[in-house]
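Colleague: Let me see the structure of the following:
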Amino acid sequence: MTTDDHEADKTLRGKAEAQLQASPRPAPIQTPETLLHELQVHQIELEHQNEELRRAMLDLENERTRYQQLFDFAPIGYLTLDPSGIIEEINQTCCGMLGLQRQRLTGRRLALFVTPEYRGHLSAMLKRTFEALDRRSTELMLMRPDGSAFWAQLEGHAIDQDGRPGGRCRVAVMDISVQKQAQQDIMQLNQTLEQRVEQRSAKVRELSEELERFTYDVATDLQGPLGHILSFSDMLAKHATAQDPEVQRYADHIRRSGQRMEVLTTALLAFSRASRMRMRLSPIPMDQVLKDVRRKLAPDLTDCQAVVTSDPLPVVQADSGAMQLVLRQLLDNALKFTRGQPEPRIHVFTQDLPREVVIAVRDNGVGFNMRYRDRLFSVFQRLHSERDYEGAGVGLATVRRVMLRLGGRVWAEGRMNEGATFYLALPKHPGEID
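Modeller: Predicted structure coming up:
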């Protein structure tokens, strides 16, 4: 007997002694007085014990009723299953989900209320639940006797009080029909949006191709009239007399404007050809590409006395002609803007990023203001005076266009009078080329 039991007995005996002393004594009987006293005390103790038992039973009944209400009217369904999937207990919420009363569900297999195509999901979940110590869940379709079905998420747990896999599985059942419908609506919306995006993209590609064809045709058609303008301006200058300097000045102005326009149309044609050139991806050793470009630029390098150095360059997945065009444009650009330096230097190096290979060209030329870096790669946009640096403002735009077609990107960094660095980033695993 525990200490608490001794204390309870003392309390009961004390109560019994007090009640016995307060009550009138019965008539003497033919038994010893002490025996009579003990019998009366034990009788009163039993009455008190019975009263406390009644109160405890009432409290237990109230607790059981409260638990049953919480169990029955929980916002989600609860049930218990044995290892074969037979329903042992089920709450009222789950009964409402399945459309049957409790007595028609207990003792039956839960699989009978699962649509045939998802019964394998239930069997697999129960098997894993009874074998493991963690919770398992699955999504399946439950069906009612009237043939209607709904999406449900089942989460099972089969742990006993000692933390070991038990012989019963407690399962929570949640109706996720609304979530599934929302997912389906989102998927349909995404599909519709993808179709619209594809249609718009196709329209943009069509307009872009039409614009490129128009640009190419216009630039080609302008070459004839420009040739005539230059020829006639030369003839006009030859026929102008020394006594007519005004005509000579007009002729010179027409010739310079025609030559400038010829440069622009030639650059526009080159940009258009770069946009339409066919590309085939293959492993390209950039060391060999740089060597070929330096050989073609040898006269310019000699004239500028520029020192070109390079680190070992990687092999990239790209088009050989496209990479030669891009690298030549960047070296041309570096030569142009280092021309006024006492010791022009150009360095080609590489960087290895997780998903990209970067080729960079650094020079010690005039640099540029980073506030205007977005204009560098736009057609006919210039950051320096045309009088100081020749060009049409198309070279870097061509670089950007080619890099986009290769699935890469291009950017630049620079500071005024401290040089510039142009970066080409190519994906290590490129997709299809447009």
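Colleague: Every contact and neighbour count from this point should use C-alpha atoms.
Modeller: Noted.
Colleague: Centre-most residue in this structure?
Modeller: Residue closest to the average C-alpha location in the chain (C-alpha atoms, centre = their mean): Asn190, at 15.2 Å.
Colleague: Now the second one, please; I'll put the structures next to each other:
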Amino acid sequence: QDLSQDALPPEKMQQLLHELELQNEELRRTQHELECSRARYFSLYDLAPIGYLTLNEEGLILEANLTIATQLGMPRGALLKQPLTRFILPGDQDIYYLQRKQCLESDAPQAWEMRMMSVDGYTFWAYLQATPQQNGEHWITLNNITKRKQAEEALAQKRQQLEDINRSLETRISAAVVEMHTKDDMLIQQGRLAAMGEMISNIAHQWRQPLNNLGLIVQDLRLSYELGEMTVEEMDQSVAKAMGVILYMSSTIDDFRNFFSYEKEPRGFTVNQVVSRALNFVSPALKCSGISVELDEQPDISALGNPNEYLQALLNILNNAKDVLIECKTDDPLISIRIFRDNDRSIVTIRDNGGGIKEDILPKIFDPYFTTKGLGNGTGIGLYMSKAIIEKNMAGRLSAYNAGGGAEFRIEI
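Modeller: Have a look, this model is predicted:
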């Protein structure tokens, strides 16, 4: 009677059975999803491109995925309970112990690189990241970085090769620069010797007329003495004339001596004065060749540098113009010189009317040993040395071009 009283009505019983069936269905569905999720997790874990493993406090492998098993050359099951140190090269064991100790003490993730070896002897570089867990275990990811290391080593070798090449190039360049400077010094020395030859020629022109005058004075003195026509006043006049000629020749000696004295330190000088000195040197030779000179100058044009080197550059250009005019046999040969200032630069232009320079050789006229004169008539050094003096020694510019029926050289300082 009691049981009949406690029994559920059929309708209630049916409802409970239905609810139980729904719960079972939900449980089965959840279980299926869990199994699927677990399968996906293990697929991702096992087939990941990097190795995963778990170490216990003693450093033994508790879990490992298929990737790391493949890298170490052992079945996954055989890896379990194996010490990771078995697969670390002896030379890198200290690295592993140090990093693992730091991971334990700091309770913070650590990352490092070391060399490992599979059971079949294959050695590879590995990049490991260890994350400590509260239970004393370590989760470790392992990535094979052998190709990266090989690339780094190859890059380092290439870099070393480049450094070796650079050092070799620096040595060769330094040697080439020294050789070039030596050649430049030799060229300049040859140019100076050539300039000395020009100076000797100029001395001959400068002294020929005064020596002739001095000879006439001496002859006149002797003749007047023999004829008994020499008075004291005439004697004094003749002596004064002779002394004047001697003093003139002495002054030219000073000019020539100063020409060959070189100052190391640059100083300010007046361009007009240096041009005047240059014309004094070459004017006798120009007159002998029937060459006229026109000078158009602004007063007191100044520049900074070595005035004697500047003079030598001018003389090279003037002598070159003289030789061209003589060779071309130009009617009414003329050298025109202008001295002026353009902004903050002093300008000297020297132009002849000798027909100009052929366009195909114009770019070569400043090259060493280049000359258009016949064999034995030119060294090809003068214009090269002039350009070196103006541009290298005085930070100026020397250029040449054709203008006004001839060649014009422009010196800017």
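Colleague: related to what we said a few turns ago, pull up the gap between the residue opposite the residue nearest to the centre of structure 1 in structure 2 once aligned and Glu297 of structure 2, please.
Modeller: Matched across to structure 2, Asn190 of structure 1 falls on Arg159, judged by TM-score structural alignment. Remark: distance between Arg159 of structure 2 and Glu297 of structure 2 (C-alpha to C-alpha, to the nearest Å) = 60 Å.
Colleague: Then Pro49 of structure 2?
Modeller: Distance from Pro49 of structure 2 to Glu297 of structure 2, by C-alpha to C-alpha: 86 Å.
Colleague: Same question for Asn272 of structure 2.
Modeller: Relative to Glu297 of structure 2, and taking C-alpha to C-alpha, Asn272 of structure 2 is found at 8 Å.
Colleague: Now the common contact residues for these two.
Modeller: Residues touching both Asn272 of structure 2 and Glu297 (C-alpha atoms under 8 Å, 6 or more residues apart in numbering): Ile339.
Colleague: Between those two, which is the more surrounded one?
Modeller: Asn272 (19 against 15; other C-alpha atoms under 10 Å).
Colleague: Trace Tyr52 of structure 2 over to structure 1, please.
Modeller: In structure 1, Tyr52 of structure 2 lands on Tyr78 (TM-score structural alignment).
Colleague: Three-state assignment for that match, please.
Modeller: What DSSP: H, G, I helix; E, B strand; the rest coil gives for Tyr78 of structure 1 is strand.
Colleague: now it, nearest residue through space, not along the chain?
Modeller: Leaving aside its sequence neighbours, Tyr78 of structure 1 sits nearest to Ala172 (C-alpha to C-alpha, 6 or more residues apart in numbering; 4.7 Å).
Colleague: Sticking with the one you found, tell me its helix or strand.
Modeller: strand 165-175 (DSSP states H and E).
Colleague: before we move on, what about Met116 of structure 2?
Modeller: Element membership for Met116 of structure 2 (DSSP H and E) is strand 110-117.
Colleague: Only the buried residues of that strand, if you could.
Modeller: Buried residues in strand 110-117 of structure 2, counted by 16 or more other C-alpha atoms under 10 Å: Gln110, Glu113, Met114, Arg115, Met116, Met117.
Colleague: How much space separates the counterpart of Ser137 of structure 1 in structure 2 from Pro83 of structure 2?
Modeller: In structure 2, Ser137 of structure 1 lines up with Ala111, judged by TM-score structural alignment. According to C-alpha to C-alpha, Ala111 of structure 2 and Pro83 of structure 2 sit 19 Å apart.
Colleague: Repeat that for Leu187 of structure 2.
Modeller: Taking C-alpha to C-alpha, one finds Leu187 of structure 2 at 78 Å from Pro83 of structure 2.
Colleague: which one of these two has more residues nearby?
Modeller: Counted by other C-alpha under 10 Å, Leu187 of structure 2 and Pro83 do not tie: Leu187 has more neighbours, with 19 against 16.
Colleague: residue in structure 1 matching that one?
Modeller: In structure 1, Leu187 of structure 2 lands on Val218 (TM-score structural alignment).
Colleague: Its match - that's part of a strand, no?
Modeller: No: applying three-state DSSP, one finds Val218 of structure 1 to be helix, outside a strand.
Colleague: So which residues of structure 1 form strands?
Modeller: For structure 1, applying DSSP state E gives strands covering 77-81, 87-90, 136-143, 149-159, 165-175, 282-285, 307-310, 315-318, 345-352, 356-363, 409-414, 420-427.
Colleague: In TSV: the ones you listed, plus distance to Ile29 of structure 1.
Modeller: TSV is the format used below for those (distance: least, C-alpha to C-alpha, whole Å):
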stretch	distance to Ile29 of structure 1
strand 77-81	62
strand 87-90	59
strand 136-143	73
strand 149-159	63
strand 165-175	61
strand 282-285	120
strand 307-310	126
strand 315-318	117
strand 345-352	111
strand 356-363	110
strand 409-414	115
strand 420-427	112
